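>>> Pasting the sequence and the predicted model now:
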Amino acid sequence: MAPTYLPTDYSKLSNKEKHKLRKPAVEKMRRDRINNCIEQLKVMLEKEFQQQDPNTKLEKADILEMTVVFLKQQLQSQISAPQKAHCDGYSQCWRETMNFLSANSKLDMTLQHLNHCQEAQRAAKDLHMSPQASQISVKQETTVHRAVWRPW
């Protein structure tokens, strides 16, 4: 870069001349910022870069490309994590529902068995009762409605 000189009377310069004087300094500051950020990326992702080829001297473009690849991988894993959590939650809900339904079916089967036993005991008692009384008890038993199981 060519050395620049600053005139003693900076205020007498036109805007165009001021711009020409400032441009190299501004450009140098911009390049320094870019280089500083690339160096920070290199330090932060040093482990990732070592996995690729530890003996290679990385250019700035290599560092930027590898950073983009690393960030894409991180984003993909973050996107798939909620999907996995959703599937896991759905599976857990399904298992709990099946456990609940099977427990209730066992309960229903147990109640049916107990009702059957009670009916058998009533039938045994009815044999000792008069024929009219047994007909009344049979009519009462047939009018008893069982609750219909509905999944909703």
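In hand now; what should we look at?
>>> Going by C-alpha atoms from here, please, whenever you check contacts or count neighbours.
Will do.
>>> Quick check: next helix or strand after the helix ranked longest in the chain?
Using DSSP state H, we find that the single longest helix of the chain is helix 60-128. Going down the chain from helix 60-128, the next helix or strand is helix 131-143, by DSSP states H and E.
>>> Give me the helices and strands touching the longest helix of the chain, please.
helix 15-44, helix 131-143 (3 or more Cα pairs under 8 Å, 6 or more residues apart in numbering; DSSP states H and E).
>>> got a markdown table for those helices, with distance to residue 116 and mean neighbour count too?
Shown next, in a markdown table, are the helices and strands packed on helix 60-128 (distance: least, Cα to Cα, whole Å; neighbours: other Cα atoms under 10 Å):
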| stretch | distance to residue 116 | mean neighbour count |
| --- | --- | --- |
| helix 15-44 | 74 | 13 |
| helix 131-143 | 11 | 11 |
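>>> this is the other structure I want to compare:
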Amino acid sequence: MASYECNRDFPVEIIPSSCARHSIKCRKIIVEKIRRDRISNSIEELRTLLQTNQTNQCPEQPSARLEKADILEMAVQFLREQASSKSNESYQSGFSHCLQETLRHLSLHAPLQPAEREQIKRFYVHQRTSMHTRLSTEPRAQFCMPSKRHSTLRVRKSLWRPW
């Protein structure tokens, strides 16, 4: 491609169009370079943030240089994990509230025997501890194993069904 420079040696009719084309071409190149630099800087910042988080959660894994695609996958996975942990907290508080309302309703309409109260209390404690255990172990495993095969297995295991 020929490089156009605004030069007074050209006839007057040619100067504006050639300078305009050159100016537009230069502007596109500069804008593209700025865009790529922003992307690279953001990915580099994500890499740093994710690696510090990963070393805190999985100190046994060696820290290798990550590719841009790996960094983006880890960022997406981390954001999904954050969203699911918020929904798990909401689920947990809803579960506790529901159980408390059930106990209140049962005690109003039919007095519970001490053995029944104890059984319900044990059920509640068991549900709560299993939920805490599941929530505390899954995010760390999910972040350390970015493989899609592991994530589909984990989703199937953690799905709670009442039957």
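Arrived safely. If you're wondering where the values come from, they're calculated on a predicted model, not measured in any experiment.
>>> Once they're superposed, tell me the TM-score.
Here the superposed chains carry a TM-score of 0.53, computed using TM-score structural alignment, normalised by the length of structure 1; 99 aligned residues with a Cα RMSD of 2.8 Å.
>>> May I see the helices and strands packed on helix 60-128 of structure 1 organised as JSON lines, with distance to residue 108 of structure 1 added?
Converted to JSON lines, these look like this (distance: least, Cα to Cα, whole Å):
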{"stretch": "helix 15-44", "distance to residue 108 of structure 1": "62"}
{"stretch": "helix 131-143", "distance to residue 108 of structure 1": "18"}
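>>> For the residue nearest the centre of structure 2, give me its contacts.
A centroid search over structure 2 (Cα atoms, centre = their mean) returns residue 79, at 1.4 Å, as the residue closest to the centre. Residues in contact with residue 79 of structure 2 (Cα atoms under 8 Å, 6 or more residues apart in numbering): none are found.
>>> residue in structure 1 matching it?
Under the alignment (TM-score structural alignment), residue 79 of structure 2 pairs with residue 71 in structure 1.
>>> And residue 68 of structure 2, by the same measure?
Match for residue 68 of structure 2 (TM-score structural alignment): residue 60.
>>> quick one: that match and residue 72 of structure 1, what's the gap?
19 Å (Cα to Cα, to the nearest Å).
>>> Next: residue 80 of structure 1.
Distance from residue 80 of structure 1 to residue 72 of structure 1, by Cα to Cα: 12 Å.
>>> sec struct for residue 6 of structure 1, please.
At residue 6 of structure 1, secondary structure determined by DSSP: H, G, I helix; E, B strand; the rest coil is coil.
>>> hmm, back to that, dump the residue contacts of the match of residue 68 of structure 2.
Residue 60 of structure 1 makes contact with residue 38 under the criterion Cα under 8 Å, 6+ apart.
>>> Likewise for residue 27 of structure 1?
Contacts for residue 27 of structure 1 were tallied using Cα under 8 Å, 6+ apart; there are none.
>>> so what corresponds to it in structure 2?
In structure 2, residue 27 of structure 1 lands on residue 32 (TM-score structural alignment).
>>> ditto for residue 43 of structure 1
Using TM-score structural alignment, residue 43 of structure 1 lines up with residue 48 in structure 2.
>>> OK, contacts around that match?
Per Cα under 8 Å, 6+ apart, neighbours of residue 48 of structure 2: none.
>>> again, 10 Å this time
Residues near residue 48 of structure 2 by Cα atoms under 10 Å, 6 or more residues apart in numbering: 42, 54, 71.
>>> ok, these vs residue 139 of structure 2, which is closest?
Minimum distance to residue 139 of structure 2 across these is 11.3 Å, recorded for residue 54 (Cα to Cα).
>>> Counting neighbours, what do you get for residue 8 of structure 2?
8 (other Cα atoms under 10 Å).
>>> secondary structure class for it?
With three-state DSSP as the basis, the three-state label of residue 8 of structure 2 is coil.
>>> Repeat that for residue 58 of structure 1.
coil.
>>> Check the spacing between it and residue 64 of structure 1 real quick.
10 Å.
>>> So for the two, which residues contact both of them?
Joint contacts of residue 58 of structure 1 and residue 64 (Cα under 10 Å, 6+ apart) are residue 42.
>>> What count of nearby residues applies to residue 105 of structure 1?
Counted with other Cα under 10 Å, residue 105 of structure 1 comes out at 13.
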